[in-house]
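A.B. asks: coords below, sequence missing:
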């Protein structure tokens, strides 16, 4: 939490501490005359006001957040040496930021969009950031396609609006998206609140124990409030009546002591089993079946404190999948590999090179010790300390102990497609998801999808999109084709 200042007692002052004579009239050249450039109160206020906003996030711009506690409830030391997971009952402070993905900062909470799930653990070994979504899968499997995908979700360069043609042209030409699109246009596509949805690490990560044994892991956060969703009609109404609905619900629930919580579970795969698993375990468009790797409950996450200042603690909060601690590391997931760079780079541009020094972002139980100095926003915290390594003045030193285990590599460099495993294709899991739905759920899915596809102006794009759903399930495709045709009569 940011340092508290007394803003009530004593006279108003400028930023430099000088008392302010008048905060209601600007200094003028005589009664009714023009204003004077020597009025530093006026100039300071206007200059600061012009700079109050920072660039919004390109994605996940609109969000809300809260502080909380993660508590370990099961022994996982045979899988990871991470200290914050080292004993049952151990508590770690957290900060969780929820968000919509594609909308701008001025959008509405109740819209059909994946929800970002960015969780910061303030551990004794530094900050660990787990940056995922409220869905276990995603639209694409390679980070090189992410800018293209987001461009289809944002405003068209000519019309200035999101265009159905762009969205469905890209999705229909990217059949790996069918699984996530089925999820998004189903009932869970518009959560009723941030409290009433699950969260996922989404990617596959590495855990390594004290003996050096490696495991692949997926994170699941199961809401203890129960799943609640909005229909499209309910969402349309709520977005107009209360654009801040989800942010308001989160804040008010914590204010009244109704602290939201999630049961934390993991799926764990011994590293040696990855090569022979039925699906590529590092493909973000696929899940691991629970029948193959059952979820194991390991902890409880509770949110119990609201931020005091949204801009300082939510807007300026930064998260990076590259923020690991000993015992946890990355996987060969191509989307994750790209995000390891992209998130940190985005924050260095958006918040500044010293964004990690802000209270919401800095480690709690340790401090950053390195040679990084200067740059905009630097507060001189290192004083006279030397800014190089090695040095003989008592400076920090390297440990020689990597955070995670090595990954065995073979072959030659190249622009390779993601390797396919025995049961891999782009449609099998989307078909499974469709067939798991009740008839009513399928009806709403078809209605949501057909309403959007019917807005597409080109028949070839429509045909291509429907063909992908038919490959996932024949009935799925037939029902969708009939619904779109009816809407386009």
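C.D. replies: Looks like it came in fine. Remember, predicted model here, so these are calculated numbers, not experimental data.

A.B. asks: make it CA atoms for all contacts and neighbour counts henceforth
C.D. replies: Fine.

A.B. asks: hang on, isn't residue 223 packed against residue 194?
C.D. replies: No: taking C-alpha atoms under 8 Å as the definition, residue 223 is not a contact partner of residue 194, at 9.5 Å.

A.B. asks: The protein: strands as residue ranges?
C.D. replies: All strands of the chain, identified by DSSP state E, fall at 63-72, 91-100, 115-123, 126-133, 199-200, 205-208, 214-223, 261-270, 296-305, 328-329.

A.B. asks: Now for the most centrally placed residue in the chain: which residues touch it?
C.D. replies: Closest to where the C-alpha atoms of the chain average out (C-alpha atoms, centre = their mean) is residue 116, at 3.5 Å. Taking C-alpha atoms under 8 Å, 6 or more residues apart in numbering as the contact definition, residue 116 lies against 60, 97-101, 131-134.

A.B. asks: Please apply the same query to residue 293.
C.D. replies: Going by C-alpha under 8 Å, 6+ apart, residue 293 touches 267-269.

A.B. asks: Reformat those residues as CSV; add neighbour count.
C.D. replies: Listed next are the contacts of residue 293 as CSV, based on neighbours: other C-alpha atoms under 10 Å:
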residue, neighbour count
267, 20
268, 22
269, 23
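
A.B. asks: Break down the stretch 201-350 of the chain into its helices, ranges please.
C.D. replies: In the stretch 201-350 of the chain, the helices defined using DSSP state H, counting those that start in this stretch lie at 232-241, 245-255, 310, 334-350.

A.B. asks: okay, the angle between the first one and helix 245-255?
C.D. replies: It refers to helix 232-241. Interaxial angle, helix 232-241 versus helix 245-255 (axes from the mean of the first three to the mean of the last three C-alpha atoms, to 10 degrees): 80 degrees.

A.B. asks: try this one next to it:
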């Protein structure tokens, strides 16, 4: 019998954590330990002569090797063959879902130690900075789709902890469409483009998606979220994130605590309205990716607060819903969210493909102190993510790619395969004696810090294919979401259902979906039916409606965007319209005040270059109106002296859209001429009213009235983001 001789005498049981593996606070310029690891992996210095893959210097890369100047290309041209072969193979399969995304590096630091609940390294020391990489994404569309489609957004965070990499793979909505991972291929096939014509790109407004959901009542709660404005965020930086599943924290004594993870943006939660999102997709299909990149480059580092809902194991069955059901939330009125740390993104990738495209997330990448629950969707994801990376990244060694490489030391007996970057010395099997028993395991007795031990839970039962009855309530939380919305949010949800179902050709699918909505709210179902031309549905049977209140919670204010604002107006973009004769003092006052608040003010005119201000001064123009649109800004200032713009169609369109989309405006002096002309074209958004009678509009009679108090009022309006009742 062969035995493992164990570690050599005198060998420490666990590799010590040295100062070099602790990233600490970022050094000047934002560099940290993860950056250093990435630097070390870069074998190519971009500064120097061009070479082949074998390091042979190249004298000409513009001309193939031919027989004479006009003769045939020679097969012996190894430079041509290498260059074309690499080009032919430089695309890898895109992700089946979450194909289009953007990412950035940063750090996470806890406010306090959570050692009472978990031994996870990144949640132990207040102020200790753990490097992270975060990728945001849409779900349905391919890499070439637009950013602002109605869709769920991915929010995946890779923590490079001292005890290994932890991936928190979530979305910007806290629930999901299905309860069991075996339905995931069906859901994705249904929401993806129709197979016969590959339409629509990046959207869910088509027959197969709604056919699936109308036959899958567990999707109802998620549909309410997806038809709300949460599905069209203003930016990644103003978007919540959720772990979706119930996970388990485990402390050093082995005691477990259920946990739900929440990311809350420091800037507040803000979204686009549907018409605005469609215009944005045409004006700038890269709107979200560009916004994230430019904010980080400008030093306006996005920040989120990590919150947790902690639920003792004794309370697993204390709720009227199943804690392991991924189509359910735990209302904050029952379990408050406890802020435990913050995450800051402070560095853009240097190469999109090498980092953002090749980053590999996996729900089963967990570390000591975090473990799974028996959530059937999570269990399936733990298989699917790894299997996906094997085909997408060409083999089993994708963890050696720089963006995926852990900071923790790696010693495995894994060998060979595509893309092997490591030269392994010694043996590749266990147990062994010729290699001194290395690498050795640490089993037996009390495990030292940093060693993973599965949470011990007794599970008994027959092998069956049957859903737990505790997963059977598909409507009460959908109804809770609907009741918790502001009136304007309900109107947007109604309009979204009507638009999407209006794109469905199969009337049986439309009627079935409307009938399903009666179990959420009868008035919602009747109004959607009216708008899409279907008969008014009968009320749902009393025992199947969504009227039940989860544990007495009738309203959950945390679900409404009205209650999720941020502090201040930092990073908001304000358009200042100018023309010859504009009041230059007001323009400067707007720019200075926005800058003081951390916002950006850009001047827009009918043409580029500059305009002549009222006092004869040159007013620089940042952008020409024909090249931009109000959907790319958060607020608009129309200073005195711009009455000539009332006849400019681009200016009229700009202000009319801002009015229609409920954006804050500041109107000064003769700027009222442009406002009133635009209001008349804005389909009722202020039409017939002076600017002083329209919600969200600050008005000043002239330059002498535009004092600090005026700008204080305008800043307060911008802080509210939008006036949807307009």
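C.D. replies: The structure has been received and is ready for your questions. No experiment lies behind these values; they were computed from the predicted model shown.

A.B. asks: From the contacts of residue 116 of structure 1, pick the one nearest residue 22 of structure 1.
C.D. replies: residue 97 (39.7 Å; C-alpha to C-alpha).

A.B. asks: what's near enough to touch the closest one?
C.D. replies: Each residue near residue 97 of structure 1 by C-alpha under 8 Å, 6+ apart is listed here: 63-66, 116-119, 314.

A.B. asks: The residue nearest to the centre of structure 1 -> structure 2?
C.D. replies: The alignment partner of residue 116 of structure 1 in structure 2, by TM-score structural alignment, is residue 154.

A.B. asks: And that match, how close does it get to residue 98 of structure 2?
C.D. replies: Here the distance between residue 154 of structure 2 and residue 98 of structure 2 works out to 7 Å (C-alpha to C-alpha, to the nearest Å).

A.B. asks: same check, this time on residue 47 of structure 2
C.D. replies: In this view, residue 47 of structure 2 and residue 98 of structure 2 are 35 Å apart by C-alpha to C-alpha.

A.B. asks: Comparing the two, which residue is more hemmed in?
C.D. replies: Taking other C-alpha atoms under 10 Å, residue 47 of structure 2 and residue 98 do not tie; residue 98 has more neighbours (20 against 6).

A.B. asks: list the contacts for that one?
C.D. replies: Residues near residue 98 of structure 2 by C-alpha under 8 Å, 6+ apart: 137-142, 154.

A.B. asks: do the same with residue 140 of structure 1
C.D. replies: Counting by C-alpha under 8 Å, 6+ apart, residue 140 of structure 1 makes contact with 146, 174, 176-177, 284-285, 335.

A.B. asks: tell me the two of the residues you listed that are most distant?
C.D. replies: Farthest apart among these by C-alpha to C-alpha are 174 and 335. That separation is 15.0 Å.

A.B. asks: Same drill for those two, tell me which one is more crowded.
C.D. replies: Taking neighbours as other C-alpha under 10 Å, residue 174 of structure 1 and residue 335 compare with residue 335 leading, 22 against 17.

A.B. asks: Aligned against structure 2, show me the partner of the more buried one.
C.D. replies: Mapped onto structure 2 by TM-score structural alignment, residue 335 of structure 1 lines up with residue 377.

A.B. asks: ok, now how distant is its match from residue 138 of structure 2?
C.D. replies: Distance of residue 377 of structure 2 to residue 138 of structure 2, computed by C-alpha to C-alpha: 20 Å.

A.B. asks: go on, residue 388 of structure 2?
C.D. replies: Distance from residue 388 of structure 2 to residue 138 of structure 2, counting by C-alpha to C-alpha: 17 Å.

A.B. asks: just residue 58 of structure 2 next, same as before
C.D. replies: Going from residue 58 of structure 2 to residue 138 of structure 2 by C-alpha to C-alpha gives 41 Å.

A.B. asks: These two: which is more packed in?
C.D. replies: Counted by other C-alpha under 10 Å, residue 58 of structure 2 and residue 138 do not tie: residue 138 has more neighbours, with 27 against 11.

A.B. asks: Excluding covalently adjacent residues, which one is nearest to that one?
C.D. replies: Distances taken as C-alpha to C-alpha, 6 or more residues apart in numbering put residue 153 closest to residue 138 of structure 2, at 4.6 Å, once the chain neighbours are dropped.

A.B. asks: Please apply the same query to residue 316 of structure 1.
C.D. replies: Closest residue in space to residue 316 of structure 1, ignoring its immediate chain neighbours: residue 351 at 6.5 Å, by C-alpha to C-alpha, 6+ apart.

A.B. asks: need the contact list for that neighbour.
C.D. replies: By C-alpha under 8 Å, 6+ apart, the contact list for residue 351 of structure 1 reads 54-55, 316.

A.B. asks: How about residue 266 of structure 1?
C.D. replies: Counting by C-alpha under 8 Å, 6+ apart, residue 266 of structure 1 touches 217-220, 295-298.

A.B. asks: now the residues you listed as JSON lines including neighbour count and distance to residue 208 of structure 1?
C.D. replies: Putting the contacts of residue 266 of structure 1 into JSON lines (neighbours: other C-alpha atoms under 10 Å; distance: C-alpha to C-alpha, whole Å) gives the following:
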{"residue": "217", "neighbour count": "23", "distance to residue 208 of structure 1": "10"}
{"residue": "218", "neighbour count": "23", "distance to residue 208 of structure 1": "14"}
{"residue": "219", "neighbour count": "22", "distance to residue 208 of structure 1": "15"}
{"residue": "220", "neighbour count": "23", "distance to residue 208 of structure 1": "19"}
{"residue": "295", "neighbour count": "17", "distance to residue 208 of structure 1": "18"}
{"residue": "296", "neighbour count": "15", "distance to residue 208 of structure 1": "17"}
{"residue": "297", "neighbour count": "19", "distance to residue 208 of structure 1": "18"}
{"residue": "298", "neighbour count": "17", "distance to residue 208 of structure 1": "16"}
